[in-house]
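# okay, sequence plus prediction incoming.
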Amino acid sequence: MSIVSAISFVVFIFLGLGLTIFFAKKKKGSLTVSGFFLANRSNGFILIGASLYLSNLSANQLIGENESVYINNMSVIGWGISSVFAMLVVAEYIVPIYLKSGINTIPDFLEKRYDSSTKNLVSLVFLFGYLFNLLPTTLYGGAIALDSLFDVSNFLEINHWQSIWLLIWIIGLFGAIFTILGGFKAITISDTVLSIGLLILIIAIPYFGLKHLGNNSLYDGLKTVLTHKKHHLNAIGGPNDAVPFATLFTGMILANLYYWGMEQYIVQQIIAGKSLAESQKGIALACFLKLLSPLLINIPGLIAINAILDLPSTATVFPALAKEVLPATMIGLTTAVLLGAAINSFNVGLNGASSLFIFNIYKPIFAKNHGHEASDNRMIRTGKLFQIGISLFAMTIAPFIIYSEKGFYFYIQQISGIFSIPIFTIIFLGFFRTRIPPIAAKVGIVFYIICYSLTQFVFPIQLHFLHIMAILFVVTAMLMFAIGHFYPMNQHFKLTLENKVATVPWSNRWWYYALLLVLMLAVFWIFSPLGVA
C-alpha cells in the first residue's frame, strides 16, 4: 500500500470514528440494559435499514462471493437477491408478532410459546452458532481482506499464517473495545456512517474496474465483460454450480427466512425500532440496499475474470482488483470500509451473543439463586465480561478456518445449517400450530442437529446441503406433528400482548413491497440466458 493510500486509510478511519462518537453523544442518555442491548427501542428506519444491511454485508461476503463468481458464475447471488422475498415475509408476518409480544430475544418468544427449558436449549444452540461460526468467520474474512490490501506478510516479513493471526487479533480487540464501551446504539450509528462509504464503493469499484478493463473506456470495459467468458454471467445455477437454481425454492428460502426473521443479532436490530412502521420501513430500505449489493460483492469478480489472470489465491480476488484499478485515495477508503465492515459484523455478533446470555441465562439464574432480579448495572457489567470472554475465544479459533477443506464461504454456509434450520422449524411451527407441546420442540432440535451433522461430516451424501436442509426440515416437522398429535398441549397457545412500541403497520408498504419484488426478479432475469448470459 502506498503512502497516499495509507494516509487516506487513516483519515477515513478517524472520520468515521469521529462521526460515530459525535452522533452517539447526541443520543446519549442514562445507561440501562435496554439501552445497552436494544438502544432503548428508539431507532428510526434509516438506522434500522443501514444496520441490517451492514450486519449482513461483512468482509466475508466481499471476499467469498467475488471469489465464487471468479471461479464459478453469478449463481451465488441467489443468497442475497432471493433474500428480498424472505425479508418482506418477515416484515409483514413475523415482526408484528415479535413487537406485539414485547420480547427482548428470540428465546423469549420460545419461552412464551413452549417453556423455559426450550428457551434455554435454543439459547445454547444460538451461542454455539455464534462461537463456532459467526464470530470466527467474521474475523477470518476481515483478516484475509486486510492482508491482501495491506500486504502485511511482506511488509512485516512474516508468513501468511502469522499475518492472519495478527490481523484477527487486531480486528477482534478493536471490535470488543468498541462494543463494550459503546453498546448497541454506537453499533447502529457506526453502521449508518459506514453505509456512506459502502455506497461510494458500490459506484467506484465497478466504474474504475470497467475503465481499467477497457483501457480508459467505460464502454469497452463493459463490452468485454458482456462478451468474454459469458458463462460467468449466469445466475441460474445448474446442479454443479455454487448455488443450484432449484435450491432457491428448497433450503435457500428456509435459510433466508431464518436469517432475517429468527437470527438473534438481526432480530435485535429490528425490534430496536421505535414502532412497527419504522421497523417495516427499515427492512424495506435494507431490501433496496441488498438489490444494489451485486455491484460490490459480485461485479468486481466478473471484472477480475478478464482483468486479473494470476492470483496467489482466489480468495484475494476483491482486494487484488481494488489494488489494481482504484486510485490511491480510494484504496484507503476501501481498506477502511473493509476494516469497518469486519469490526461492525463482529460487534453485532458480540452484542447479540451477550444479549442471549444476559436475558436468557444469567438473569433467570441470578433471580433463582438470589430471590430477586439483578440490577441493570450488574447485568451490563456481566454482559461486558461475557463479551470479553467470547471475543478471546473467537480470536483464538478463527485462524484455523484456513484449514477448511472446501473453502471459506462454503464453510460458513454449511456450518450455519447446523444451527439455523432446527431453530427455524420450531419457531415456524410454533407460530401456526398452537398445540404442539414443548417436548416436540426439544426432540425436533436434537433430531435435526444429529441428522444434519451425520450427512455433512460422517456419511456425506451426494446432494447439495441446501436440499438436505429442506428435506430434514420436512422430516423434523412431521416428527413434531406426530408428537403433537399424540401428546398435544392441554390448551391452544395464545399470544399475550405486551408491546413496548406502537404496532400499527406501515400504511404504504404494499406499493414498496411490490416494487422490490419486481426489482428482485429483474436482477435474476438480467443475469440469465434470457438476459446478458
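Great, that's in hand.

# CA atoms for contacts and neighbours, from now on please.
Will do.

# could you pull out the strands in the protein for me?
Listed in chain order, the chain contains no strands at all (DSSP state E).

# gap between the one residue sitting closest to the centre of it and S82?
For the chain, N56 is the residue whose C-alpha lies nearest the centre (CA atoms, centre = their mean; 3.2 Å). Using CA to CA, to the nearest Å, N56 is found at 14 Å from S82.

# just G417 next, same as before
Distance, G417 to S82, using CA to CA: 17 Å.

# returning to that earlier point: let me see the contact set for the residue nearest to the centre of the chain.
Contact analysis of N56 by CA atoms under 8 Å, 6 or more residues apart in numbering lists S345.

# second structure follows, compare the two:
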Amino acid sequence: MPEIPLDFWDYVIFASFFLMLGGVGYWAGRGEQASSQDYFLAGRKLPWYVVGGSFIASNISSEHFIGMIGSAVVFGVCVSLMEWANVVTFSLLIWLFIPFLLSSRVFTIPEFLEKRFSLAVRQCFAVVTVLSNVVAFLATVLYGGGLALQSMFGWSLWFSIIALGIVAGVWAIYGGLSSVAWTDLLTVVVMIAGGVLVSVLGLQALAGEDGNLLDGFRVMIERNQATSGPWAEAVAQQREHLTDQETYNRLSLFQSPTHAITPAISLIPLILSVSIWYNVLNQFMIQRVLGAKDAYHARMGIVLAGWVKVFFPLISVLPGMVLFALHPEIMLRPWDEVKPAADQGYVSLIQSLVPIGLRGLLLAALFGAIQSTINSVLNSTSTILTLDIYRRLLVPSASDRHLVRVGVITSTVVLIIAIVLGGFVGELGGSLFEYAQSLYAFFAPPFAALFLLGIGWRRINSAGALATIVTGFALGIGLKLYLSVSPEAPAWLFPFWNQAALNWIVCIVVCIAVSLATPPPRAEQVTEQLTFHWSKLALSEGLGTHWYGSVVTWWGLFVVAMLILFVTFSGIVF
C-alpha cells in the first residue's frame, strides 16, 4: 500500500483516540471479573445505545474499510446489498429471536443448542465457532490492519500484526464484554465521523472548486454509469469478469446469477443462511443482545444498528465508487491486478484527499473498526471455550472466579494463534472482502438450517441436526474441490453466494428427512423456551411506552427507508 505522510497533529489525534479508548475500557471493566455473568455478559445491564453501537462496531472492520471499498471500486453499488439485505434478519431479530433468546436465559448459542438438541450438537457448533472466529474474523482483520500499519509507519507486516493484536486485544482480556461494548460505542462514533469525512472530500473532489456535494454526487453517478470515456472502456475491458450479460450496470443492486459476489438469485437463501448465522447464531454478535438490560433495550439496540446499516454504504461503498470515478485506470489493469489495487482504495483516498492534520482521524476510524472486532471476537471465543468446552466437558464444578481466569487465559491463547495466522492471509491472494465472505458462506448453511428448523418445528431432532452438520460441511468441501479441478463446471456454481444457497437448501432437506425417519425429540427438548410457541411468545413486551421512543415507530421507518433504497438502486432509476 502507498505510504501515508503524517504530521504532528495526526499523531496527536491518533494517540488521543487510543487514550480515550483506554480510559473508557478501564472504567467499564472495573470489577467485571467478579463473576462469569459480569465478565461474559456485562452483568446483563447494557443500555440500548451501547447494544446497538457495539453490535455495529463488532460487525465493521478492516474488510469493510479496505475490502468493501475495494469491491465497490470493481463491482459498484451492488456491494451495498450485503448491508441493506440485513433489514430482513434485523426484523426477525427484533420481532422473533430477541424475545425468544432472552426468555431462554442462556449465556451462549451452543448452550441453547444442547438444550434443544444434544451435547454433540453443542460441541460441534462450539468447535466450528471457534475455528470460524479465528480464521474468518480475527486473522482477516489482523491482516487488513497490519497492511494499514505497514503503510503508515513503514513497519514490517509481521510486526504490524503483532502490535495491532496486542493493543486491540487488551480490553477484551481485561474487562470482558462490558469493556468491549463501551469501547465499541466510542469507536463507532469515530468510525462514522472518519468515514463521512472521506466521502465528503471525495464528492468535493469530483465537484471541483466551484461545485458542491450534490454536484459531486451527480458526477459520481454519471461516471459510474460508465456510458462514455475511460469509465466505459474500463467496464468493457473487464465485462467478462463482471457479468455474463451484454452490459454491466454498476448502479444496480441486483446482478446476474453468475455475478462473482452478489448474484441476486441467491439473495433469499443467503439471508436465511449466512445472515442468520452471522447476526443471530454468531456469538460475538448476539452476545451484546444477551447482555442487554431487558427486551426493550435489546430490541431498540438492533433498531439503532439497523439505522446505521441504512447509511453505512455512504462510508463503505460510496468511497469506492468515488475512486472509480476519479481513477478508472484501476480497472484498466490486467484482471489479476485489479482487486489488489482496488483494496488500496481507502489508504489511497486518505493520501490524495485528506489534508495532513486530519489523517489521524481517518486512521483512528480504521483502527477503531479493527480493534472493536478483535475485542468482540476475542471475548466471544473466550466465552465459548470457557463455558461450552472447559466447564461443560472438563470442570463442571468450576467457580465463577475460576471461569473468569480461564477466560483471560483462553483470550490470550486465541489472540496469539490469530496473530500467527493473520500473517499468512495475504498468501492466499484475491480480495480481502471476498476472502472473508467466502468463509462465511462455507460455515453458515448447516447451522442456520438446523437452527431455523429446530426453533420452528418441534419434530426436528438431534439425529437430523447432526446429519445436517455432516452433510453441510461435506458438501461445502466437495463443492470447493469440484470447482478447483473442474473448470468446465457451471458458471453459476462459482459465486460463493450460490454455493451457500445450494448448501442451505440441501441441509434443510436432509434435516427434515432424517428427523422424520428417526424418533421424535424428548418433551424437555421442545419446551416454550426452546421452540416457538406462538401463543406464549412475548412479542408485545419491551416495545416502549411512548410513540417517539417506540420500537415499532423506529423499526417501521427503518423498513421504509430500506425499501426506498432497494427501489432506487433496482436498475429502474439508474
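Thanks, I have the structure now. Note that the structure is predicted; figures quoted are calculated from it, not measured.

# can you tell me what the residue nearest to the centre of structure 1 aligns to in structure 2?
With TM-score structural alignment as the matching criterion, the partner of N56 of structure 1 in structure 2 is N59.

# L519 of structure 1 too?
Under TM-score structural alignment, L519 of structure 1 pairs with A561 in structure 2.

# so for P519 of structure 2, what's the nearest residue that isn't a sequence neighbour?
In this structure, P519 of structure 2 finds its nearest non-sequential neighbour in N461, 7.8 Å apart by CA to CA, 6 or more residues apart in numbering.

# what is the equivalent residue in structure 1 for that neighbour?
Looks like N461 of structure 2 aligns to P437 there (TM-score structural alignment).

# one more: T471 of structure 2?
In structure 1, the residue matched to T471 of structure 2 (TM-score structural alignment) is F447.

# could you count how many residues lie near the nearest residue to that match once chain neighbours are set aside?
In space, F447 of structure 1 comes closest to T476 once its chain neighbours are excluded; the distance is 7.2 Å by CA to CA, 6+ apart. As a burial measure, T476 of structure 1 scores 25 neighbours (other CA atoms under 10 Å).

# counterpart of T476 of structure 1 in structure 2?
Aligning on TM-score structural alignment places T476 of structure 1 opposite C507 in structure 2.

# please apply the same query to S82 of structure 1.
Matched by TM-score structural alignment, S82 of structure 1 corresponds to A85 in structure 2.

# was I right to think that match contacts I271?
Yes - under the criterion of CA atoms under 8 Å, A85 of structure 2 makes contact with I271 at 7.2 Å.

# report how many residues lie close to F481 of structure 1.
Using other CA under 10 Å, the number of residues around F481 of structure 1 comes to 19.

# show me what contacts N133 of structure 2?
So N133 of structure 2 contacts 377, 381 (CA under 8 Å, 6+ apart).

# for it, give its distance to G422 of structure 2.
Computed as CA to CA, the N133 of structure 2 to G422 of structure 2 distance reads 12 Å.

# same deal with G291 of structure 2?
Separation of G291 of structure 2 from G422 of structure 2 (CA to CA): 29 Å.

# do the same with P110 of structure 2
Distance check for P110 of structure 2 against G422 of structure 2: by CA to CA, it reads 26 Å.

# now do R239 of structure 2
Distance of R239 of structure 2 to G422 of structure 2, given as CA to CA: 33 Å.

# likewise P313 of structure 2?
Computed with CA to CA, the distance linking P313 of structure 2 and G422 of structure 2 is 26 Å.

# who's more crowded, those two?
More crowded of P313 of structure 2 and G422, by other CA under 10 Å: G422, with 27 against 24.

# isn't the more buried one right up against L142?
Yes - taking contacts as CA under 8 Å, G422 of structure 2 lies within contact range of L142: 5.6 Å.
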